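Engineer: sequence and predicted model, in that order:
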Amino acid sequence: MKHLPRNVKTRSSRESLCGVDEADEPFGWDESYSVTPPPVAVSPTPSEPIAQTVPCSSGKSAMCGAVLLGIVIALLVTWVKVPRQEPAMTLGSWVHDLPQLASSTMVQVDSAQLNSLFRQRRADAALEHAGYASIPGGVLYTPESFRSSDGSYDLLIHFHGNVKVVVESAAVSKLNAAIAVVNLGVGSGPYQDAYATPGTYENLLAAIQSAVQRRGLENARLRRVALSAWSAGYGAISTILQQRRGEDPLDALLILDGIHTGYEQGRPGTLVERRLASFDEAAEAAASGELLFSVTYSEIDPPGYAGSRATAEHLLSVAEKRGEVKDSALAVPAYRKLESMRGAVAKEDVRKLEPYADQQVGSFRIRGYRGNTRGHHMAHLFQMGATVLPELAVRWDAYAGYAGRRDAVRSSAVRQRARGKQLVQHRQSPP
């Protein structure tokens, strides 16, 4: 009976594992083989002997493919390196040198090329950047500037303000983070009440985590959190600092022309400091370098309660307990002309920031800007991309692999109280 041709090996076409950016292009392919034994011939022709072939097992198919790839590369490299004036290599010499060529080439393939061919898929390969996801009280954006190769991500939660302005400001600041914007109403009351129930803030973080996963980030895990607020939004941060369980990696607080408190009854000009207790603890922690706390304030002096300048100066006096106050050289921030400002502010209310004070203790910083009108107040929001957000972006870029402390604010306060108790006991103890 005539000998039938055996089945041949087939290999799947190369497929790209993931889409990536221009700077990083991991790729690879899967080599699969369909190997079957040759059909049995009843009476093979003696003059046409059939060579026995041992097929690669499924467990060794990848190695077989790598060996074949190495041999092909070795043949090509050797062909290029052979000078034209030398005699061409004979078929016998090729066959004789194949084992040595394969052995030497496999080392190079294993150490250099195979690693790049089978690199791991980026966690953000399928991340959706367009549109937004709903979260309690607001929306979540994953802008084009947001990227994560391993699934870890930073998060900015902003309270009170035009959503598009906040998102665009983060983009122009080149902040690599997911952006959540929460708007709950007018005045600080709704923001304070919204997070007064213990666990509400943690539920917000859980909702954001789910939204990030739904938008396509694989192996998503929260790395650092920054809380920011403009005007009345400070009420949310005030309550969160009091009620949070300390499980989140809080790394930064950014307050834009906010933080207000009342005056003690019958004592004009004396702040009700107990309402600022949570911010006091944060200021001391920042002065010790445990987190970033950046505040901007205007010259607005509201009737009946303390404005942002009075509270900022109070916090500076608290931070001063932990270090020396340094006056920075005044620098006019670059004006950010945002596309999102169109329709969000009347032309007569557009203002540029004019600095008149810039003071710092450790990582606690306050900056004062001229003006006491509505336009000056709104400028703190519209220009956050020129003030506090670049500061945050620099911090997070400089420590890209650093995870925020689980309770930097509270742990600092606990250590302070412990030192205070030790000091009192020492003073009361007999000599």
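Structural biologist: Happy to help now that I have it.
Engineer: when you work out contacts or count neighbours from here on, use the C-alpha atoms and nothing else.
Structural biologist: Will do.
Engineer: what about the strands in the stretch 101-250 of the chain?
Structural biologist: 133-135, 138-141, 152-159, 178-182, 221-230, 250-256 (DSSP state E, counting those that start in this stretch).
Engineer: could you say which of those strands is packed most deeply?
Structural biologist: Highest mean neighbour count among these (mean count of other CA atoms under 10 Å): strand 250-256, with a mean of 26.
Engineer: which SSE is immediately downstream of that one?
Structural biologist: Going down the chain from strand 250-256, the next helix or strand is helix 277-287, by DSSP states H and E.
Engineer: which other helices and strands contact that following helix?
Structural biologist: Here helix 277-287 touches helix 234-243, strand 292-297, helix 308-319, strand 364-369, helix 408-428, going by 3 or more CA pairs under 8 Å, 6 or more residues apart in numbering; DSSP states H and E.
Engineer: tell me which of these lies nearest to residue 268.
Structural biologist: Proximity to residue 268 (CA to CA) singles out helix 308-319 among those, at 12.7 Å.
Engineer: not counting sequence-adjacent ones, nearest residue to residue 309?
Structural biologist: Distances taken as CA to CA, 6 or more residues apart in numbering place residue 297 nearest to residue 309, at 5.4 Å, with adjacent residues excluded.
Engineer: ok, structure two:
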Amino acid sequence: MKFWLIPVALLQITLPARGQQPDSLKPRPQNPSPMIENTRLHQRIPEQAYAGMQFEIATLLPRPVKVFLPENRRKARNFDLLVHFHGAGFPTQYAALHHRNALLTATIHLGSGSGVYGRAFEDSTIFPALLHVVHDSLQTQLANPITIKRIILSGFSAGYGAIRKILSTPQNYVRVDAILLLDGIHASYVPEYQVLAEGGEIQANELAAFVRFAREAAAENSSKKFLITHSEIFPGTFVSTTEATDFILQELDMKRRPVLEWGPLGMQQISESRQHHFAVLGFAGNTAPDHVDHLHALYFFVNELMK
């Protein structure tokens, strides 16, 4: 048997000073990662105007609410209403066209950051007023009485800020039948900016409304539905969608299970957790295209939520 002697100089390791951690262990903000990702397809739905009735409501919020009824549902008289926060109107139009039931959509895009969405619904009367105006406006357009059966709220990215604010008011909470969060549920670290790996904690009260809704949706006989989808993006300065979702699962004593499945538009699902009408679907990716995948897959996830 031969033994090889390796010069000690080649094994020399530079150790960090006492009390100092190696830089490689320090989490780096990604927000999302600037890396170019070429593995997944990142398919996109066509950005176009879809056939249907469209009008705007410009009296309640800083920017107009865009309402859409697909042409193939013009003769319907009973609708589910999807109120979507953050993003252009064409993904919600596409979702309405491909929904299994008659779906009316109202798209609200107010700009960047969850704060602009939360402040827009600081006045708790705005949300019921919005529902009332959408109903009456469509009824006038169709010249027939209509019924809005279920209220679905969806938020992509920063849009969760509006949903959190709406749920914080008891009279608005009870009006919401289903929630879809598309790679958008965050909170603050405590102390601020101190990530979990460095001993930070999650500001629990910022997720309390979602925990409550998830708990109710997870109950066997509940009529409420809740679906969260998330990527692997780690912002670094605030709680990631993965961390926020893990917090909710822990509060409900639910566990994730690993999966390897194709999702919509070439997305790659890597985890899930389900209990009755509450579900979490985790997807691979920490780049901007991975984030936008969730918005373009709105049509798929709304059907998944309401099945």
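Structural biologist: Nice, I can see it. This structure is a prediction, so every number in the text was calculated from the model and none was measured.
Engineer: let me see the TM-score of these two.
Structural biologist: The TM-score (TM-score structural alignment, normalised by the length of the second structure) is 0.74; 245 aligned residues with a CA RMSD of 2.1 Å.
Engineer: re the thing from before, quick check: which of the helices and strands packed on helix 277-287 of the first structure is buried the most?
Structural biologist: Comparing those by mean neighbour count (mean count of other CA under 10 Å), strand 292-297 ranks first with a mean of 26.
Engineer: mean shift of that one relative to the second structure?
Structural biologist: Once fitted to the second structure, strand 292-297 of the first structure is off its aligned match by 0.5 Å on average (mean CA distance after the TM-score superposition for the first structure).
Engineer: please say which position in the first structure residue 153 of the second structure maps to.
Structural biologist: In the first structure, the residue paired with residue 153 of the second structure is residue 227, using TM-score structural alignment.
Engineer: residue 267 of the first structure: which of the helices and strands packed on helix 277-287 of the first structure is closest?
Structural biologist: Per CA to CA, nearest to residue 267 of the first structure of these: helix 308-319, 14.9 Å.
Engineer: picking that back up, what's near enough to touch the equivalent of the residue nearest to residue 309 of the first structure over in the second structure?
Structural biologist: Under the alignment (TM-score structural alignment), residue 297 of the first structure pairs with residue 230 in the second structure. Residues near residue 230 of the second structure by CA atoms under 8 Å, 6 or more residues apart in numbering: 182-184, 241-242, 281-283, 294.
Engineer: onto which residues of the first structure does the longest helix seen in the second structure map?
Structural biologist: In the second structure, with assignment by DSSP state H, the single longest helix is helix 126-142. Aligning helix 126-142 of the second structure against the first structure (TM-score structural alignment) gives residues 200-216.
Engineer: please identify the buried residues of that stretch?
Structural biologist: Within stretch 200-216 of the first structure, the residues that qualify as buried are 200-202, 204-205, 207-209, 211-213, 215-216, counting by 16 or more other CA atoms under 10 Å.
Engineer: before we move on, back to that, redo the helices and strands packed on helix 277-287 of the first structure as a markdown table? Include distance to residue 165 of the first structure.
Structural biologist: Shown next, in a markdown table, are those (distance: least, CA to CA, whole Å):
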| stretch | distance to residue 165 of the first structure |
| --- | --- |
| helix 234-243 | 18 |
| strand 292-297 | 17 |
| helix 308-319 | 22 |
| strand 364-369 | 20 |
| helix 408-428 | 29 |
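Engineer: now for those, which one comes closest to residue 140 of the first structure?
Structural biologist: Closest approach to residue 140 of the first structure among those (CA to CA): helix 234-243, 17.2 Å.
Engineer: mean per-residue distance, the closest one versus the second structure.
Structural biologist: Helix 234-243 of the first structure sits 0.5 Å off on average (mean CA distance after the TM-score superposition for the first structure).
Engineer: centre of the chain to that helix, how far?
Structural biologist: 23 Å (CA atoms, centre = their mean, to the nearest Å).
Engineer: try stretch 107-121 of the second structure
Structural biologist: 14 Å.
Engineer: what distance separates stretch 91-108 of the second structure from the centre of its chain?
Structural biologist: Worked out by CA atoms, centre = their mean, stretch 91-108 of the second structure lies 16 Å from the chain centre.
Engineer: kindly apply the preceding question to stretch 143-153 of the second structure instead.
Structural biologist: 24 Å.
Engineer: and for stretch 213-233 of the second structure?
Structural biologist: With CA atoms, centre = their mean, you get 12 Å for stretch 213-233 of the second structure.
Engineer: and the end-to-end length of stretch 301-313 of the first structure?
Structural biologist: In stretch 301-313 of the first structure, first residue to last residue: 14 Å (CA to CA, to the nearest Å).
Engineer: about what we covered before: closest one to residue 145 of the first structure among the helices and strands packed on helix 277-287 of the first structure?
Structural biologist: Of all those, the one in closest proximity to residue 145 of the first structure, counting by CA to CA, is strand 292-297 (21.4 Å).
Engineer: so how many other residues sit close to the counterpart of residue 383 of the first structure in the second structure?
Structural biologist: Here residue 383 of the first structure is matched to residue 297 in the second structure, going by TM-score structural alignment. Close neighbours of residue 297 of the second structure, defined as other CA atoms under 10 Å, add up to 23.
Engineer: tell me if I'm right that residue 297 of the second structure and residue 264 touch.
Structural biologist: Yes - Residue 297 of the second structure is in contact with residue 264 according to CA atoms under 8 Å; the separation is 6.2 Å.
Engineer: from residue 188 of the first structure, how far out is whatever residue of the first structure lines up with residue 89 of the second structure?
Structural biologist: Residue 89 of the second structure maps onto residue 163 in the first structure, with residues paired by TM-score structural alignment. Plainly put, residue 163 of the first structure is 18 Å away from residue 188 of the first structure if you go by CA to CA.
Engineer: now residue 269 of the second structure: how far from residue 70 of the second structure?
Structural biologist: The gap separating residue 269 of the second structure from residue 70 of the second structure is 30 Å, by CA to CA.
Engineer: still on that earlier bit, looking at the strands of the stretch 101-250 of the first structure, which is closest to residue 62 of the first structure?
Structural biologist: When the strands of the stretch 101-250 of the first structure are compared (using CA to CA), the closest one is strand 152-159, at 31.4 Å.
Engineer: packing partners of the closest one?
Structural biologist: Against strand 152-159 of the first structure (3+ CA pairs under 8 Å, 6+ apart) you get strand 178-182, strand 221-230.
Engineer: what sits up against the first one?
Structural biologist: I take that to be strand 178-182 of the first structure. Everything outside strand 178-182 of the first structure that qualifies as a contact, by CA under 8 Å, 6+ apart, is 136-143, 146, 153-161, 163, 166-167, 170, 208.
Engineer: relative to the second structure, what is the average displacement of that strand?
Structural biologist: Strand 178-182 of the first structure versus its aligned partner: 0.6 Å mean (mean CA distance after the TM-score superposition for the first structure).
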